[in-house]
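Trainee: Predicted coordinates and the sequence they were generated for:
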Amino acid sequence: MRRTRRSSPRLRIAPVLGLLAALLLPLCITFAPGATAAPAAADPVRVMPLGDSITGSPGCWRAVLWNRLLNSGYTDIDFVGTLPPQGCGQAHDGDNEGHGGELVTNVADQNLLPGRLAATRPDIVVMHFGTNDVWSSIAPDRILAAYTKLVTQMRASNPDMRILVAQLIPMNPASCAACAQRVVDFNARIPDWARATSTERSSITVVDQWTGFSTATDTYDGVHPNASGDDKIAARWYPALTSLLDGDAPSDPGDPGDPGGGRPSCSASFRAPSVWQGGYQGEVTVTNTSASSVTGWTVTVVAADGARLTQIWGGTLTTAADGTATVTNASWNGTLAPGANATFGFIASTPATAGTPSATVSCTARAASS
């Protein structure tokens, strides 16, 4: 794949060939009839990270995600935004649209997004937005109305926009005792909003950033992620984003005949209904978050504190050398209608020093072959 490039001028092949022809004609060297210049390479896929300080100040999960993408061969991408990088200690494409302190309701009310879209022209938006609104006790209905307005503005910028929307990471600041439950209440509303707002041409995929994320171990203040939190956030975005990158390149916004993006998508959530010394029982619920049927799913489980999955039911288990578990559906629970869910369970062994069970889970969906 090509290396990601910033906006550099394209090579002008035709004038160069004309000059070569003029130089070679005296030597009786001519070009073969019908020879044509190679077509110009396609532009990289432009990805906008959109949100508040969790995304942009410094938002080091973006650096982790960028480098994981590059190391996996996804080099034909360009992170875009009107804000520059803010450190993070590792080289990455730091352009972003994460404005510290912003409320998504203010961005919608003040029509701040259209100018930012016009300046950056994203193909995909990766959005974790609303933490400040939840902290400010703004009603979920109003936050979701702001989401809808932003999506409308994204589609006005690019009718084929692909949108990844996070269920927010947990929040438990010392100054807001009610914030933890407010996040839970708001997150519960996002999947239904996404199903109602997603279209075949401009898909919305919900990415569960809440499950398995601990404000005690993955933030430094109950709100903003530390290095462990950055790793978990990037791990959740990665399969959802690569699913879009592995599909087809974003189509030309001016071509209404291009096929849409009604691709299947799913989310996964983890809980531990039973715990004992040296192990626990885990349960993962897979939900079809798209408007199309899912005929199969794969869930990646990264258990915390050195836990290892040893037994499983409701799926087929593959375990990597580092302990990362991959679970594919069983023959009887792979087909899910929009909004439907399936559950698989497992037993995990843990070191004696392990804390409360937690795991980062991510889901990839499959559709029926056409």
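Mentor: Everything's here; your move. Numbering: from 1, shown residues only.

Trainee: contacts and neighbour counts: CA atoms only from here.
Mentor: Noted.

Trainee: For the spatially most central residue of the chain, which non-adjacent residue is spatially closest?
Mentor: With distances taken as CA atoms, centre = their mean, residue 237 lies nearest the centre of the chain, 3.4 Å away. With CA to CA, 6 or more residues apart in numbering as the criterion, residue 237 has its nearest non-adjacent residue at 6.9 Å, and that residue is residue 207.

Trainee: quick one: the residue nearest to the centre of the chain is in a helix?
Mentor: Yes. Under DSSP: H, G, I helix; E, B strand; the rest coil, residue 237 falls within a helix.

Trainee: And it, how close does it get to residue 139?
Mentor: 26 Å (CA to CA, to the nearest Å).

Trainee: In three-state terms, label residue 170 for me.
Mentor: coil.

Trainee: Pasting the second one now:
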Amino acid sequence: MLRFMPVGDSMTIGSAGEHTWRYRVWQHLRATLDAPFKIVGPREALHDPATDGPDSYEYAPDVDPAFPRAHLAGWGEGWHHMVPLIGDAVRTHRADVLLVSLGLIDLGFYTNARQTADNVRRFVIDAREARPGVRMVMLPVIPNVRAAEDEAFAAEVTRFNELLAAEAAALHTDRSPVLLAPVPPGWDIDHDTYDGTHPNAAGEHKLAAAFADVMHEEWGYGERYGPSPSR
């Protein structure tokens, strides 16, 4: 049985009342993956804006009750925060595939592009020490509203994404492949987010498609995501 672990920041954990891209990926894999699988991870909660903490379990009303809510994601967390956690999480939950969306928080508050890329390498090494055959799909940092307004920050995002691509290529092995997903084609912060950063329903589908399509193309998992609903 394949075990997928979503790893990420606020774009991955989601907020109360949302579906999350994690849910969209689960729906897609359940419909198209011809193999048993699980979604695993040490956390289940959503971010609650009322308390500013991971205190909500109220997903969108139409979320399937069968959805496994497990993940390793946190509001305001980045590679910097996940490096100390990933080994134990992978070992405990026997994760086979990590779906990773991190970096915006690091570049915004903690580390520059080079330091963030160094943390990517530490993350991969620690994950492999826990499970040598673990597979990883990494999403580049998607430029947000701050990048649109701050040229220096935008340049740092671009630089990190270049370094991330180089690290993914260097760290890739046949036993433990590392794939780089694309920034979702046509991503528009006015259409695909509700605040210039965090995905709305349209953005959730685009993020899910980025992960699903590269897994299909490279590993034969499921099918291509197909056209995303507009909202």
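Mentor: Great, that's in hand. Nothing here was measured: the structure is a model prediction, and the numbers come from that model.

Trainee: which residue ranges form the strands in the stretch 101-250 of the first structure?
Mentor: Assigned by DSSP state E, counting those that start in this stretch, the stretch 101-250 of the first structure shows strands spanning 124-128, 162-167, 204-208.

Trainee: Of those strands, flag the one that's most buried.
Mentor: Highest mean neighbour count among the strands of the stretch 101-250 of the first structure (mean count of other CA atoms under 10 Å): strand 204-208, with a mean of 28.

Trainee: Report the aligned residue range of the second structure for that one.
Mentor: Counting by TM-score structural alignment, strand 204-208 of the first structure pairs with residues 178-182 of the second structure.

Trainee: So which residues lie in contact with the matching stretch, not counting its own?
Mentor: Outside stretch 178-182 of the second structure, the residues that touch it by CA atoms under 8 Å, 6 or more residues apart in numbering are 135-140, 165, 168-169, 171-172, 210-211, 214.

Trainee: before we move on, the earlier item: what would the strands of the stretch 101-250 of the first structure look like in a markdown table with distance to residue 57 of the first structure?
Mentor: Formatted as a markdown table, these follow (distance: least, CA to CA, whole Å):
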| stretch | distance to residue 57 of the first structure |
| --- | --- |
| strand 124-128 | 13 |
| strand 162-167 | 18 |
| strand 204-208 | 21 |
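
Trainee: Trace residue 70 of the first structure over to the second structure, please.
Mentor: Residue pairing (TM-score structural alignment): residue 70 of the first structure is matched to residue 30 of the second structure.

Trainee: how about the helix or strand harbouring its match: buried residues?
Mentor: Using DSSP states H and E, residue 30 of the second structure falls within helix 21-32. Of all the residues in helix 21-32 of the second structure, those buried under the rule 16 or more other CA atoms under 10 Å are 21-26, 28-29.

Trainee: before we move on, back to that, quick one: contacts for the aligned residue in the second structure for the residue nearest to the centre of the first structure?
Mentor: Correspondence of residue 237 of the first structure to the second structure, assessed by TM-score structural alignment: residue 211. For residue 211 of the second structure, the contacting residues are 25, 99, 137, 139, 181, by CA under 8 Å, 6+ apart.

Trainee: what sits against the residue mapped onto residue 202 of the second structure from the first structure?
Mentor: Under the alignment (TM-score structural alignment), residue 202 of the second structure pairs with residue 228 in the first structure. Neighbouring residues of residue 228 of the first structure by CA under 8 Å, 6+ apart: 217-219.
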